[in-house]
Every structure is written in structure tokens, then in C-alpha cells.
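>>> Okay, sequence plus prediction incoming.
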Amino acid sequence: MAMKIRLARGGSKKRPHYAIVASDSRMPRDGRFLEKLGTYNPLLAKDSEDRIKMNLERVQYWLGQGAQPTDRVARFLESAGVLAKTTRNNPKAAVPGAKATKRAAEKAAKAAKADEAAE
């Protein structure tokens, strides 16, 4: 059985509240799960203690059983010190698009032209 530690969404529209659960990966996101391991409330401040609550003993048990955490849950576990930090690489995230690059080049050319005229 392929196990996952993932988020199950609850709450009303535009007011999300998540449960951190251990479930079979074939089950629906908000469907059947084996155990509730904690909660995550993204509406609270990032420094709030109640934003993420987890039963770390049970999380470690499920990791020992071969459960794979999803990306978001893995980040929670890294910040809690359960998992080792992994380096993430998304080099294209910081690169501006074609239009922005063109606009920046035009602006730089215009500024250079204005500097030459001022001298």
C-alpha cells in the first residue's frame, strides 16, 4: 500500500483549514484516511504557535512505515526538525519574462540616451 502524509482540506469557501493525515495515496484528497496527525491553519499569522500542530511521534512512526510526505508537509517537517532540509532549485522562478526583459532593455536604453544628452 502506497502511503502518503498529506493535507486534507476542510473549512468553508475562502476559509481553508487543513488536517495533516496519513492515508493511502489512492484515496481522494478529502476522503478516507488512516490517522489524523495534526492541523494546519493558513489564516493564522506565520509566527503563531497554532498555525501548524503535529503529533511528531506518530509522524515519525508513519515515516518509518514508508509513508511519503507531500511537498508542503515535507516543508512543515523540515521546519519542525523531523526531516533533513532539502535544497530546492527553481532557476526560472526569478527570471523575468520576455516582455519584462524587453521593457527593461528599452528603459535602460532610454536612460543611457538621457545621460548622453545631459552631458
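Looks like it came in fine. Numbering: from 1, shown residues only.

>>> CA only for contacts and neighbour counts going forward, please
Will do.

>>> Show me what the longest helix anywhere in the chain is packed up against.
In the chain, with assignment by DSSP state H, the single longest helix is helix 98-118. Where contact means 3 or more C-alpha pairs under 8 Å, 6 or more residues apart in numbering; DSSP states H and E, helix 98-118 is not packed against any helix or strand.

>>> Got another one to weigh against that:
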Amino acid sequence: MAVKMRLRRMGQKKAPFYRIIVADSRSPRDGKFIAEVGTYDPNCDPSAISVDEEAARKWLANGAQPTEAVAKILKAAGIEK
């Protein structure tokens, strides 16, 4: 099973809010997921990022692959692979 860290879209139309989740790569974008490790709100200035560092590091160590967007967010939060 390939596990990915990716964004799950929440919020209203034209006002997106994202949760950073760990999910099976075959599940749909807003479908079933394994764990939630943080949030990302691009509507604030600057963008609001909240990440559970311990959980994110654990999933990265266990082999979860972040998407490009999540990798940028984790880098901004100070979490490197």
C-alpha cells in the first residue's frame, strides 16, 4: 500500500481551507484517510500553517511520500525529510 501525505480540501466555494492528511494513494482526494497531521489556510496573509511535527516526522520515517504542495508546506514549517 502506497501512503501519501497530501491536502484535503475543505471550506466554502472560493474560500479553500486544507487539512494535511496521510492517506492511501488510491483513495479519493476528500475520501477516507489514515491520519490528520496539520492544516493550511491560504486565505490569511501570510498563509496560516499548523503542523503536528511529531506525527509528520513519524509518517515520513515510516515511508509516507509527501506531494509537492505538502513538501513545500512542511519545508516552510521547518520539517525536512
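On my side now, so go ahead. Since the model is a prediction, treat every value here as computed from it, not as a measurement.

>>> What does the TM-score come to for these two?
Superposed pair, TM-score by TM-score structural alignment, normalised by the length of structure 2: 0.93. Supporting alignment: 81 aligned residues with a C-alpha RMSD of 1.2 Å.

>>> for the residue nearest to the spatial centre of structure 1, what are its contacts?
For structure 1, the residue nearest the mean C-alpha position is residue 72 (4.0 Å; C-alpha atoms, centre = their mean). By C-alpha atoms under 8 Å, 6 or more residues apart in numbering, the contact set of residue 72 of structure 1 is residue 6.

>>> if we can go back for a sec, which residues are in contact with the longest helix of structure 1?
Here helix 98-118 of structure 1 makes contact (C-alpha under 8 Å, 6+ apart) with no residue beyond itself.

>>> before we move on, what about stretch 15-35 of structure 2?
1-11, 36-43, 59, 64, 70.

>>> Counting neighbours, which bits of that stretch end up buried?
For stretch 15-35 of structure 2, burial by neighbour count (16 or more other C-alpha atoms under 10 Å) applies to 17, 18, 19, 20, 21, 22, 23, 24, 25, 33.

>>> how close does the helix or strand hosting the fourth one sit to structure 1?
Per DSSP states H and E, residue 20 of structure 2 falls inside strand 15-24. For strand 15-24 of structure 2, the mean distance from the matching residues in structure 1 following superposition reads 0.5 Å, by mean C-alpha distance after the TM-score superposition for structure 1.

>>> Which residue numbers in structure 1 does that strand align to?
Matched against structure 1 by TM-score structural alignment, strand 15-24 of structure 2 falls on residues 15-24.

>>> roughly how far out does the matching stretch sit from the chain middle?
Remark: stretch 15-24 of structure 1 is offset 14 Å from the chain centroid, using C-alpha atoms, centre = their mean, to the nearest Å.

>>> which residues of structure 1 does whichever helix or strand comes after the strand holding residue 20 of structure 2 align to?
Later in the chain than strand 15-24 of structure 2, the nearest helix or strand by DSSP H and E is strand 35-41. With TM-score structural alignment applied, strand 35-41 of structure 2 matches the range 35-41 in structure 1.

>>> what does stretch 62-72 of structure 2 give?
Aligned by TM-score structural alignment, stretch 62-72 of structure 2 falls on residues 65-75 of structure 1.
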